[in-house]
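Enquirer: Got a predicted structure plus its sequence, pasted below:
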Amino acid sequence: MSARVLVTGAARGIGAACAHAFAEGGALVAVADLAAPSWDGPAFACDVAEEAAVAAMAGRLKAEWGGLDVLVHCAGIIHEAPLLDTPTEDFDRVIAVNLRGSFLVGRAAIGLMTPDPENPPRVLMIASDMAHCGRETFSPYVASKHGVLGLVRSWAKEFAPGILVNAICPGPIDTEMLGATNMSAEWRARELAIPLARFGQPEEVAALALFLAGEGGRFFTGQGIGPNGGSVMS
C-alpha cells in the first residue's frame, strides 16, 4: 500500500497493531500518543484533546509529507462508574479525549487530504460496540462513542465522494483497556458472554482497518463496522 498514514493512540493495543499492519503493508506511517511512541518514522507526543497540539502535529505532517491519505484515529480512554458516582470532571475528560479529540484530529486530517473520487483518502475512527448497544455504568464512554458515530456519518455525507469516512466499532479486544484499572472483573467476565466466547485481538481490528483503507473498502462510507465476536448483530 503506497499511502501516507497517521495512526493515533499508537503506543499500545489497537493503535499499535494498526501502525505495524500499515507499515508492513508498505505504507508510510506516522504515529502519535500522549508520549511519542518509539517508531521508525514521524512520531508525535500529542494530547488529542488539545487543539494546539493537534494543529502542531498536522503542521509537521504537512511540512514533511505534503498531505495525508489515511487517518486511523485510535486514541481514547474509558471510564467505568455508576452514574451517581461519576464526577463531572470524569465525564468532561472522557468527552474531551474521545469526542473532542475525534473532532480535532479528524478535522486536521481531512484538512491535509486531497479529495479524489477515483482514489479517495480514508478516515477511520475507532468507536465501540457500546455505541450501538449502550452499557450501564459506562455512560460517559458510551456517550462519547455515540458522538464519534455522529461525526462519522456527518463527515461521510459532507465529503463524499472525494473522501471516505467510516467507524470501526470493536467489541471486547484483549488490550490494556480491558485491564483491571479500567474495567472490573465482573465486566471482564460479562464481555466474554458473546457468541464467539473470547476476546478479540488487536491484529483482528487492524486487519479491518487495512481492508477499509484499501481497494476493498472503496464502496464503504458512513458505516460503523464491528469486529465484535457477535456482541452486536445488525
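Expert: Yes, it's here.

Enquirer: only C-alpha atoms for contact and neighbour calcs from this point on.
Expert: OK.

Enquirer: now the strands for this structure?
Expert: Assigned by DSSP state E, the strands in the chain fall at 4-8, 28-33, 43-45, 70-73, 122-126, 164-168, 224-225.

Enquirer: Show me what the longest one is packed up against.
Expert: This points to strand 28-33. When contacts are defined as 3 or more C-alpha pairs under 8 Å, 6 or more residues apart in numbering; DSSP states H and E, strand 28-33 sits against strand 4-8, helix 13-24, strand 43-45.

Enquirer: In a markdown table, list the strands of the chain along with distance to residue 54 and mean neighbour count.
Expert: Listed next are these as a markdown table, based on distance: least, C-alpha to C-alpha, whole Å; neighbours: other C-alpha atoms under 10 Å:
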| stretch | distance to residue 54 | mean neighbour count |
| --- | --- | --- |
| strand 4-8 | 11 | 26 |
| strand 28-33 | 10 | 25 |
| strand 43-45 | 10 | 20 |
| strand 70-73 | 12 | 28 |
| strand 122-126 | 16 | 27 |
| strand 164-168 | 19 | 29 |
| strand 224-225 | 24 | 22 |
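
Enquirer: Got another one to weigh against that:
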Amino acid sequence: MSANDSPYRSVRVSADLDSPLSRWLWLVKWILAIPHYIVLLFLWIVFVLVSVIAFFAILFTGRYPRGLFDFNVGVLRWSWRVSYYAYGALATDRYPPFSLGPEPGYPARLEIAYPEHLSRPLVLVKWWLFAIPHYLVIAFFTGGMRHGWCGGGGLITLLAIIAAVVLAFTAKYPRDVFDLIVGLHRWVLRVAAYAALMTDEYPPFRLDQGGDDPAPAPAATPAPAAPPAPHWT
C-alpha cells in the first residue's frame, strides 16, 4: 500500500441516508434551522477563541488541552449535523439535537481522535501555509470560506438542491449524489480539524465518497489503570 493509499486516521465522518424523506419539507428547512444558526454563530466565535488559546498551549507544551479539544470537536459535530439536515445535504428529516456530544443515533456523525502530543513548530505554519492548497479546493466546495466549514453555498449546496428536486418528483434521494455530497463534507471536515490544530496528520487530497468512512475508528483514550488489590500475608 502506497502512502497516498494509506488510511487517514485522525477524522472519521459517517452518515446514513434516511428513508423515506419528505418530498417538500426541504423547502422550509432554512426556517426550521434558524435556531441552530443563531446558536452556531456564538459557538463559532468561541471556537475561534478556543483555537487561539490552544495555539499557545500547543506552542509551549505540545498538548491540546483536552477540555478545549472536546469543545471544538463538539462545535464541528453540531455544524455537521445541522448542515446534513439543512442545505449541506438535505439527507435527513430528523431535527438536529442541540448538543455538542457525539449523538450516535443521529444519521450524521463525526469523531476526531485526541492527539496525546502535537508538534510545537508545526503549529506555527500548518493552519495557514500548509493548508492553503486545501483552502483553494474547499472554497469551491462551500462557495468560499465565508460560508463556514460545513457548506453554505458552492458545489455542496448545489448538489443538495439537485437531490431535493429529484426527491420531490421521484420520492427518492439519488444515491450517487448522496455519496458525493458526503465525500465533499468529509474532505472539508478533515481540513477543518487540521486547520483548527486538532491533528498533525495532513488531510489527503482524496474524495472518499459514501456514508461509511474508510478511516479506522479513532482509538478511545484508555481508562486509568485500577490500583492493585492489597495482598494479605
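Expert: The structure has been received and is ready for your questions. Computed from a predicted model, the values in this text were never measured in an experiment.

Enquirer: Got a TM-score for the two of them?
Expert: The TM-score (TM-score structural alignment, normalised by the length of the second structure) is 0.26; 95 aligned residues with a C-alpha RMSD of 5.3 Å.

Enquirer: thinking again about what came up before, tell me which of the strands of the first structure lies nearest to residue 108 of the first structure.
Expert: Residue 108 of the first structure lies closest to strand 70-73 among those, at 10.0 Å (C-alpha to C-alpha).

Enquirer: helices or strands up against that closest one?
Expert: On a contact count with 3+ C-alpha pairs under 8 Å, 6+ apart, strand 70-73 of the first structure meets strand 4-8, helix 13-24, helix 101-112, strand 122-126.

Enquirer: let's see it at 7 Å
Expert: strand 4-8, strand 122-126 (3 or more C-alpha pairs under 7 Å, 6 or more residues apart in numbering; DSSP states H and E).

Enquirer: need the longest helix for the first structure.
Expert: The single longest helix within the first structure, with elements called by DSSP state H, is helix 139-159.

Enquirer: Over to the second structure?
Expert: Counting residues, the longest helix found in the second structure (DSSP H) is helix 34-61.

Enquirer: After that one, which helix or strand is next?
Expert: Next along the chain after helix 34-61 of the second structure, taking DSSP states H and E as the criterion, comes helix 66-85.

Enquirer: How about that following helix, which residues are buried there?
Expert: 69-85 (16 or more other C-alpha atoms under 10 Å).

Enquirer: follow-up on the earlier one: distance to residue 185 of the first structure for the strands of the first structure - can I get that in a markdown table?
Expert: Shown next, in a markdown table, are these (distance: least, C-alpha to C-alpha, whole Å):
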| stretch | distance to residue 185 of the first structure |
| --- | --- |
| strand 4-8 | 28 |
| strand 28-33 | 27 |
| strand 43-45 | 32 |
| strand 70-73 | 28 |
| strand 122-126 | 24 |
| strand 164-168 | 25 |
| strand 224-225 | 27 |
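
Enquirer: Select, out of the ones you listed, the one closest to residue 94 of the first structure.
Expert: Proximity to residue 94 of the first structure, assessed across the strands of the first structure by C-alpha to C-alpha, is greatest for strand 122-126 (14.4 Å).

Enquirer: isn't residue 72 of the second structure right up against residue 47?
Expert: Yes - applying C-alpha atoms under 7 Å as the test, residue 72 of the second structure and residue 47 come out as touching, 5.9 Å apart.

Enquirer: show me what contacts residue 73 of the second structure?
Expert: Shown in contact with residue 73 of the second structure (C-alpha atoms under 7 Å, 6 or more residues apart in numbering): residue 112.

Enquirer: That one and residue 111 of the second structure: what is the separation?
Expert: Taking C-alpha to C-alpha, to the nearest Å as the measure, residue 73 of the second structure falls 8 Å from residue 111 of the second structure.

Enquirer: tally of neighbours for residue 56 of the first structure?
Expert: Using other C-alpha atoms under 10 Å, residue 56 of the first structure has 14 other residues around it.

Enquirer: Please report the distance of it from residue 29 of the first structure.
Expert: Distance from residue 56 of the first structure to residue 29 of the first structure, counting by C-alpha to C-alpha: 17 Å.

Enquirer: same question, residue 202 of the first structure
Expert: 18 Å.

Enquirer: One more: residue 57 of the first structure?
Expert: Distance from residue 57 of the first structure to residue 29 of the first structure, by C-alpha to C-alpha: 14 Å.

Enquirer: do residue 90 of the first structure as well
Expert: Taking C-alpha to C-alpha, one finds residue 90 of the first structure at 32 Å from residue 29 of the first structure.

Enquirer: now swap in residue 6 of the first structure and tell me
Expert: When C-alpha to C-alpha is the yardstick, residue 6 of the first structure and residue 29 of the first structure sit 6 Å from each other.

Enquirer: Please apply the same query to residue 159 of the first structure.
Expert: Residue 159 of the first structure is 23 Å from residue 29 of the first structure, where distance means C-alpha to C-alpha.

Enquirer: swap in residue 165 of the first structure?
Expert: As judged by C-alpha to C-alpha, residue 165 of the first structure and residue 29 of the first structure stand 19 Å apart.

Enquirer: go on, residue 4 of the first structure?
Expert: 6 Å.

Enquirer: And residue 105 of the first structure, by the same measure?
Expert: Distance from residue 105 of the first structure to residue 29 of the first structure, by C-alpha to C-alpha: 16 Å.

Enquirer: same question, residue 123 of the first structure
Expert: Using C-alpha to C-alpha, which is the criterion applied here, residue 123 of the first structure is 14 Å from residue 29 of the first structure.

Enquirer: and if you look at residue 125 of the first structure?
Expert: For residue 125 of the first structure, the distance to residue 29 of the first structure equals 16 Å [C-alpha to C-alpha].

Enquirer: and what of residue 206 of the first structure?
Expert: Distance from residue 206 of the first structure to residue 29 of the first structure, by C-alpha to C-alpha: 14 Å.

Enquirer: Same check on residue 52 of the first structure?
Expert: 22 Å.

Enquirer: for residue 158 of the first structure, same thing?
Expert: Distance, residue 158 of the first structure to residue 29 of the first structure, using C-alpha to C-alpha: 26 Å.
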